[in-house]
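Generate coordinates for the sequence data below:
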Amino acid sequence: MDFDQVRLHLNAYKENDQVIDAAKYLLYSFDLEHENFAGFGLRKAIPNLFLLITEGELGEPQKVMIPPNLFDFDLNLVLNVIAHEMLHVRQKSSINTVEDKNEREFQAYYEMLFHKVFPKIPNASDFHKKIFADKAFEYYRRMGENSELQQKYAAQKKEIEQLISILL
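Coordinates of the predicted model:
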């Protein structure tokens, strides 16, 4: 992937206040599209912070809400966060629905670290990887001590622990 070309396109969209078109461009460019995706919508911007939210009932098409200042942030981080939300779009489809929120979030943070579903997504900084890992561990804990879900994701948890030990 030619990131200079991607940045050029994003800057053109940004100059024309086409945030939603820029986000759609990233979906196409990084193979993030899914049939359960209902589109992007705009949500209120928060200075120095960006938050994306996937909206929609389980089994129904999902809309991803993005702030107008989304592309003021590091592109690798933005791509990882969009991939996180697009994984939620897949998880909430009527096919292979992941009903448990803790499981959905653990899977999404794991994806932000290892890019197994979306291999074109670049790595985030080590600083952000540590944050993603902490969030994954938080949702893993919420699954319940020695629960069936924790057992299901024990190998992935170990992968995250190994990655973090390298980053420290």
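
CA only for contacts and neighbour counts going forward, please
OK.

name the element the spatially most central residue of the chain belongs to?
Nearest residue to the geometric centre of the chain (CA atoms, centre = their mean): residue 84, 1.4 Å. For residue 84, the host element (DSSP states H and E) is helix 75-91.

and whichever helix or strand comes after that helix, which residues are buried?
As assigned by DSSP H and E, the chain's next helix or strand after helix 75-91 is helix 101-114. Within helix 101-114, the residues scored as buried using 16 or more other CA atoms under 10 Å are 102-114.

same deal with stretch 49-68?
So, applying 16+ other CA under 10 Å, buried residues of stretch 49-68: 50, 52-56, 58-59, 61-68.

I have a second one here; can you model it like the first so I can compare?
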Amino acid sequence: MKSKSEIVQILQSYHELGQTEAAALFLLEEFDIKHPNFKGIKFREKAEPSFILFTAEGEIGDPQIIRIPENAFEFPFELIINLLAHEMIHVIQKSPDYKIQDRNEREWQAYCEMCFHEIFPKVPNASKKQRLFFANKALEYYNRMEKDGKLQKKYSSQKLEIEQFIKNLEK
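A predicted model of the protein is given here:
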């Protein structure tokens, strides 16, 4: 695997050439973030520093595209690779093998991945501030699940891990 400085240099070259899709595909390859249900990259409006939106789009059971901002590579690569990993989790969840219907469960799983990198272990950590944001978003989606319902019970031990993760980051 390439060093961080090599990766940043490659991404900068792609960005300067206006090859945002190639940059995203490079990251997916470099960090082994792949799934057969992934259909490709499409673009959306430019992101602002306070709001960067990536989405996985397609009907559940069908191949998915990941839509990213045209200017995605103006932001720290650790954040971008975590956002790509988050969306690839959705690609997997929406695949014919899983077809996870509940949005709260999908978001819970994807935000947990951004904290712990269990499915995509090569993905580097984002900044401490961003990881706190991811962990709190995970809890937000957990709390949207039916109180004491099937999903909250299914993820109760993971919720404790997220709460401990937050405590550790806040030290």
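
which one of the buried residues of stretch 49-68 of the first structure is nearest residue 131 of the first structure?
Nearest to residue 131 of the first structure among these is residue 50, at 14.8 Å by CA to CA.

and the closest one, what pairs with it in the second structure?
Taking TM-score structural alignment, the alignment pairs residue 50 of the first structure with residue 52 from the second structure.

With respect to residue 13 of the first structure, which of the buried residues of helix 101-114 of the first structure is nearest?
Checking the buried residues of helix 101-114 of the first structure one by one against residue 13 of the first structure (CA to CA), the nearest turns out to be residue 112, at 25.0 Å.

didn't that closest one look like it was pressed against residue 131?
No. If you go by CA atoms under 8 Å, residue 112 of the first structure and residue 131 don't touch, sitting 10.4 Å apart.

now the helices: where do they sit in the first structure?
3-15, 19-29, 75-91, 101-114, 126-142, 148-152, 154-167 (DSSP state H).

Looking at these, which is nearest to residue 35 of the first structure?
helix 75-91 (8.4 Å).

Pull up the aligned stretch in the second structure for that closest one.
Using TM-score structural alignment, helix 75-91 of the first structure pairs with 77-93 in the second structure.

of the buried residues of stretch 49-68 of the first structure, closest to residue 23 of the first structure?
Using CA to CA, the buried residues of stretch 49-68 of the first structure come closest to residue 23 of the first structure at residue 66, 8.7 Å.

any idea how far residue 144 of the first structure is from that closest one?
31 Å (CA to CA, to the nearest Å).

Next: residue 28 of the first structure.
37 Å.

cool, residue 68 of the first structure as well?
Noted for residue 68 of the first structure: a distance of 37 Å to residue 144 of the first structure, by CA to CA.

what do we get in the first structure for residue 168 of the second structure?
Using TM-score structural alignment, residue 168 of the second structure lines up with residue 166 in the first structure.

coming back round to it: other SSEs contacting the helix holding residue 84 of the first structure?
strand 53-55, strand 62-66, helix 101-114 (3 or more CA pairs under 8 Å, 6 or more residues apart in numbering; DSSP states H and E).

try it again with 10 Å
Contact here means 3 or more CA pairs under 10 Å, 6 or more residues apart in numbering; DSSP states H and E; on that basis helix 75-91 of the first structure packs against helix 3-15, helix 19-29, strand 37-42, strand 53-55, strand 62-66, helix 101-114, helix 126-142.

next one: the shortest one to chain centre, how far?
Okay, so that is strand 53-55 of the first structure. 11 Å (CA atoms, centre = their mean, to the nearest Å).

Now do the same contact list for the spatially most distant residue from the centre of the first structure.
Going by CA atoms, centre = their mean, the residue of the first structure most distant from its centre is residue 146, 26.6 Å out. By CA atoms under 10 Å, 6 or more residues apart in numbering, residue 146 of the first structure lies in contact with 152, 154.

next one: residue 123 of the second structure
Counting by CA under 10 Å, 6+ apart, residue 123 of the second structure makes contact with 27-28, 30-33, 78-79, 81-82, 84-85, 113-114, 116-117.
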